[in-house]
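> compute the structure for the input listed below.
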Amino acid sequence: MASTASVLPNTSVAASLGRSYRIQSLDVLRGLLMVLMAIDHTRDFFSSAPIDPADPVHSWPALFATRWITHLCAPGFILLAGASVYLQRQRKSAATVSRSLLLRGLWLIFLEITLVTLGWSFNFGLPILQVIWVIGASMIVLAGLLWLPLPAVGLFGAVVIFGHDLLDGIHADTLGRWKDVWELLHERGFLTYHHHPFALYGYPLLPWVGVMALGYCLGPVLLRSAAQRQRWCVAMGAASLMLFAVLRLLHGYGDPGDGFQHLGSASHTVMSFLSVQKYPPSLHYLLATLGVVLLLFALIDRVVEEAKLSKLRGFLEVFGKVPFFFYILHIFLIHAAALVVAYTTKANWRFWITPDVVFTSHLDDWGFGLPVVYLIWIAVVLVLYPACLWFSRVKDRNRSWWLAYL
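As a prediction, the model looks like this:
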């Protein structure tokens, strides 16, 4: 995923080194989220399960958990991107950061409808607008928001996140010529022009732009001492999860789905409790995922400060430093692997060069159980590590402006 550099300004360490430095905890957490994300995309291409893995009625615990842990990725990416913008703002002018966000946002949207779409389809069908598009669009909005006082940015983010579910009763099909505009803001599906689809759309702008705004407001917390920022993140994460639990138990506001139901077994009941809407992300979804992300940051930050698990931290940090580079490579690699396996096993390999099928169809009699899916995922991550390590070192050595766009 695209991210701005996680850099701290004007600290004693920076002063002693004569340069700024990255917050390693952010890179490690971002790397963990990237690796988790690859599980979901490996499952998309290789799982034999034709059902929605997040369906608490028809799914099973291992499949449900495989899907649910990857729910953390998009909220985490976008929250950390917003925080990184705030850290950049401490050493650059508002005009410089705003211009960079505008250009980077447009660049990401362009890559989403070209290179990323090609990676998903190996064909030029309908452009697919997913998380890269919404990160780019949110950066463009944040380019304007950062001129406002920090409390105003925080208020905007909170209103969007806590209030967007009030709009659930408005449906694009009832809005005539404004249909596509509303889908861009708050629904998913196909964008159409004169009843002809021209894009497959999965990530509406609301409430993701609010998540990035709150991430920007998280920046001052990250500038505190390690102990203070860990306490703040634990407190905010715990509060978020508690509010999520209360709303779920009370069948409260914030998720348009079926709500929490007592199903036939304890495991299915737990899955129902955790079954929250991602498209568009409901308040329940964001409270649960952002709560976990904040707790993970506090844990990782403590591990970093205590210099523990150095090899694992270093491994994850590599991916966290080059998230968009990893994102592009892993899509092409997983898709190519699925195509090769289909061809060698005499399955319908042409399915994997059909536009947009990975998100709309499932190949009959295709795929593997979760153990094999996880083995393929591990192989993908390990194969990509050397390339990501090389590129992270290139970025460390070379401060050319264009590297910030990769």
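> from here on, contacts and neighbour counts on C-alpha atoms
Will do.
> now the closest residue to Met212 other than its chain neighbours, what's its secondary structure?
Closest residue to Met212 apart from its sequence neighbours, by Cα to Cα, 6 or more residues apart in numbering: Gly82 at 4.6 Å. What DSSP: H, G, I helix; E, B strand; the rest coil gives for Gly82 is helix.
> count the residues that sit near Gly82.
For Gly82, the count of nearby residues is 28 (other Cα atoms under 10 Å).
> want to put them side by side, so please do this one too:
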Amino acid sequence: MQIKTNRIESIDVLRGLVMVIMALDHVRDYTNTGYLFINPTNMDSTTPALFFTRWITHFCAPVFVFLAGTSAFLFGSKQPTKKNLSKFLFTRGLWLIFIELTVVNFAWTFDIGLGVHIFQVIWAIGICMMFLAALIYLHKTLLLVLGFIILIGHNLLDGITVQGNDPLSLLWYFTHQQGSVAFNNGESLLFIAYPFLPWLGIMVLGYCFGHFYQKGFDIKIRKKWLLYMGLGAIALFISIRFINIYGNLTPWSEQKDGAHTLISFLNTTKYPPSLLYTLMTLGPAMLFLYIIESVKNWFTNILVVIGRVPFFYYIIHLYVIHLFGLIGLTLLGENWKELVLTPQRFMSKYLATKGYDLWVTYLIWFITIVLLYPLCKMYMKYKANNKDKWWLSYL
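Down below sits the predicted model:
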């Protein structure tokens, strides 16, 4: 059955692509040697294969957050007033934060006590939507300027660092510095992986980007802008990174060989997303949208399905991958409970030397996508055939 929709397929294709790639990183977390407890971008220990397995997934979060802003603009263009959009953004933002701290946190840990409180991408999208609910009342030019100020200027705050669990320190962790704090004698662990400020700049720019996809916009002009923005962002990334003064928490340096020097050059900061990290990821995303504008084939059809139900896919894929992790750990002769990630297990890092080779990660990744696709397709059809159900817009 052909589903009629007014959605823009190129955006859904891009969103679907980054969702598929994202699963690779999460499968690596639950299968590859070291599990969640090693850093694949650590220059002292990484290999080219491991680094680029991680690097390709860097595109996922910024594109996802950016397109969340774009979707907000397109949703708002169908609303009678900005008040309707503002209410939706605020309430959906609250909902996403609730889901992050319950359903998503349980998917990551399988700890029924929810002793580990992780603030990741869903929290970041949620809190940014709540801010965007107010910011949409600004003039579009002022909003665009604000987005660029945050994107370009937030690295000026890199030198401000705090330690501790006092209210001001926690506020700064949530705003611009990744941090973790243990409470209740180690019985609870708070981990802020995604400080919101830089992500807000990305979402605001994504909202402004929606202008290019509003109804009636000239496709030729849009493609020209996509090409200019994509090439411009990549050129800026290379230029600023080469100068090696600003735009990232750590500079690059010459390494023992050309491959590791390239790794050092590309090893930009995600937590929080630096200016260079954002340019490095969103630039190619613009070029992808430029190329994919009129492309339609079996592969884009698959990506469209996943791209139309990203939240559903995100939740389900975490549970499937964690279950694969439990099975894999058992096959290694380990206690599967080591992947029931309580605060104590997080801090012990027992699994830091356990796991499978990288090829196993890629195999499980492929199996995961094959399993998820029909579920996504069924849910996509359900949403398309039940547009009268208001609650589906929150899922």
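> overall similarity of the pair, as a TM-score.
Here the superposed chains carry a TM-score of 0.92, computed using TM-score structural alignment, normalised by the length of the second structure; 382 aligned residues with a Cα RMSD of 2.0 Å.
> sorry, back to before: ok, the residue nearest to Met212 of the first structure - contacts?
By Cα atoms under 8 Å, 6 or more residues apart in numbering, the contact list for Gly82 of the first structure reads Val211, Met212, Ala213, Leu214, Gly215, Tyr216, Cys217, Leu218, Gly219.
> now which residue in the second structure aligns to the third one?
Right, the one you point to is Ala213 of the first structure. Matched by TM-score structural alignment, Ala213 of the first structure corresponds to Val204 in the second structure.
> and whatever residue of the first structure lines up with Phe312 of the second structure, what element?
Under the alignment by TM-score structural alignment, Phe312 of the second structure pairs with Phe325 in the first structure. In this assignment (DSSP states H and E), Phe325 of the first structure forms part of helix 323-344.
> give me the contacts around that helix.
With Cα under 8 Å, 6+ apart, helix 323-344 of the first structure has contacts from 1-3, 30-31, 34, 38, 41-42, 45-46, 116, 119-120, 319, 348-349, 352-353, 380-381, 384, 388, 406.
> pull out the buried residues from these.
1-3, 30-31, 34, 38, 41-42, 45-46, 116, 119-120, 319, 349, 352-353, 380-381, 384, 388, 406 (16 or more other Cα atoms under 10 Å).
> now intersect those with the strands, please.
Among those, no member falls in strands (DSSP state E).
> distance from the helix holding Phe325 of the first structure to the middle of the chain?
Computed by Cα atoms, centre = their mean, to the nearest Å, the chain-centroid distance of helix 323-344 of the first structure equals 19 Å.
> for it, which positions count as buried?
323-339, 342.
> what does stretch 17-31 of the first structure give?
So stretch 17-31 of the first structure, judged by 16+ other Cα under 10 Å, has buried residues Ser20, Tyr21, Arg22, Ile23, Gln24, Ser25, Leu26, Asp27, Val28, Leu29, Arg30, Gly31.
> check stretch 210-224 of the second structure too.
Neighbour-count burial for stretch 210-224 of the second structure flags Gly210, His211, Phe212, Tyr213, Arg222, Lys223 (criterion: 16+ other Cα under 10 Å).
> which one in the second structure is aligned with the residue nearest to Met212 of the first structure?
Aligned partner of Gly82 of the first structure by TM-score structural alignment: Gly69.
> what sits against the counterpart of Trp225 of the second structure in the first structure?
Aligning on TM-score structural alignment places Trp225 of the second structure opposite Trp232 in the first structure. Contact analysis of Trp232 of the first structure by Cα under 8 Å, 6+ apart lists Val221.
> what residue in the first structure is paired with Val20 of the second structure?
Match for Val20 of the second structure (TM-score structural alignment): Val35.
> look up how far Ala137 of the first structure lies from that match.
24 Å (Cα to Cα, to the nearest Å).
> quick one: the strands in the stretch 151-300 of the second structure?
179-183, 188-192 (DSSP state E, counting those that start in this stretch).
> spit out the contact partners of Asn155 of the second structure.
Tyr246, Gly247, Asn248, Leu249, Ser274, Leu275.
> again, only this time at 7 Å
Residues near Asn155 of the second structure by Cα atoms under 7 Å, 6 or more residues apart in numbering: Gly247, Asn248, Ser274.
> what count of nearby residues applies to the residue lying closest to the first one once chain neighbours are set aside?
The one in question is Gly247 of the second structure. Closest residue to Gly247 of the second structure apart from its sequence neighbours, by Cα to Cα, 6+ apart: Leu275 at 5.0 Å. Neighbourhood size, Leu275 of the second structure [other Cα under 10 Å]: 26.
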